[in-house]
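A.B. asks: this one's sequence-less:
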């Protein structure tokens, strides 16, 4: 079982919910989560323990977002293809992916994103504005590049596998 499959289970991503998450609104609004979390916990300077309310709300949005929106009217857009590519990549232990996608690049991009998250957390603790900006930027750089590679993977695999082709509408 892949790590990604375990993460998908945590976010309740079954067949129906994967398609909901493929809604571009889900993808683009999910980009709002990290800055909201940083701002929420940074606000402890101004509002004290009340910062937990926007902080917890942001974390809840992180978990509810993938299933909040309806299925998209079309999956022929970058955001939907990125999510569907993630689903293809998650399924690589059952359906083989092309050799060009069996690369450490995906782990490197996830590591860049994770380092960015770590820097953002450190920045919130130490009130470093530049650390927060750098951390969020690194997290988004890694994640966006990773998602772009997932679009490429999906585009390659949909022509080779009937189930994946059925996601294209």
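C.D. replies: Alright, I've got the coordinates. Bear in mind that the values here come from a model prediction, so they are computed numbers and not experimental data.
A.B. asks: can we go C-alpha only for contacts and neighbour counts from here?
C.D. replies: OK.
A.B. asks: By residue count, tell me the biggest helix in the chain.
C.D. replies: Of all segments of type helix in the chain, defined using DSSP state H, the longest is helix 129-158.
A.B. asks: what about versus this one:
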């Protein structure tokens, strides 16, 4: 089982949730999660223990975001195909992906992880430069990753009947 599938299982991403997450509104509003979480954690400086409330709200938003939007009328959008590509990527242990798609997503996930380390350090040290640098690394690598997932989906959509059914 891929790490990505374990993470998806942790978030209880079933077929219906993935379909809703392919809605471009879900995709784009997902980018609000990190700034909201950063602000919530940073709020400890002025809210003290009460900052746990905005932190809980931020975590709830992380979980609820892929669920609150309707199934998209069409998945023929860059954002939707990025989500579909993520599904192909997490399924790569069952349906192998072409070799030219195997390394870059891992490198981009590593860059994103380094970015999150900067964010965490920035939050611990209350250093907004580290937090912003980390946030920039996370977003740049995530957007590049999604672009790679669109490419992966386009390359793989005709290789598996389930993948074909996702595009409408």
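C.D. replies: Everything's here; your move. This is a predicted model, so every value here is computed, not measured.
A.B. asks: on that earlier part again, which strands and helices sit next to the longest helix of structure 1?
C.D. replies: Counting by 3 or more Cα pairs under 8 Å, 6 or more residues apart in numbering; DSSP states H and E, the packing neighbours recorded for helix 129-158 of structure 1 are helix 33-42, helix 78-90, helix 105-126, helix 162-165.
A.B. asks: once aligned to structure 2, how far is it on average?
C.D. replies: Helix 129-158 of structure 1: mean distance to aligned residues in structure 2 after superposition is 0.7 Å, counting by mean Cα distance after the TM-score superposition for structure 1.
A.B. asks: Give me the buried positions along that helix.
C.D. replies: Of the residues in helix 129-158 of structure 1, those scored as buried under the neighbour-count criterion (16 or more other Cα atoms under 10 Å) are 131-151, 153-155, 157-158.
A.B. asks: quick one: it to helix 78-90, angle?
C.D. replies: Counting by axes from the mean of the first three to the mean of the last three Cα atoms, to 10 degrees, helix 129-158 of structure 1 points 70 degrees away from the direction of helix 78-90.
A.B. asks: what is the orientation angle of helix 129-158 of structure 1 with helix 33-42?
C.D. replies: Note on geometry: by the same axes, to 10 degrees, helix 129-158 of structure 1 and helix 33-42 are set 160 degrees apart in direction.
A.B. asks: what's the matching range in structure 2 for helix 129-158 of structure 1?
C.D. replies: On the basis of TM-score structural alignment, helix 129-158 of structure 1 is assigned to residues 128-157 in structure 2.
A.B. asks: what's the nearest residue to residue 43 of structure 2 if we skip its chain neighbours?
C.D. replies: Counting by Cα to Cα, 6 or more residues apart in numbering, residue 43 of structure 2 lies nearest to residue 51, which is 5.6 Å off, once chain neighbours are set aside.
A.B. asks: ok, now which ones touch that neighbour?
C.D. replies: Neighbour list for residue 51 of structure 2: 40-41, 43-44 [criterion: Cα atoms under 8 Å, 6 or more residues apart in numbering].
A.B. asks: Most neighbours out of the residues you listed, which is it?
C.D. replies: Highest neighbour count within those: residue 41, with 23 neighbours (other Cα atoms under 10 Å).
A.B. asks: Could you find the counterpart of that one in structure 1?
C.D. replies: In structure 1, the residue paired with residue 41 of structure 2 is residue 41, using TM-score structural alignment.
A.B. asks: Tell me which residue is most central in structure 1.
C.D. replies: Geometric centre of structure 1, nearest residue: residue 143, 6.7 Å, by Cα atoms, centre = their mean.
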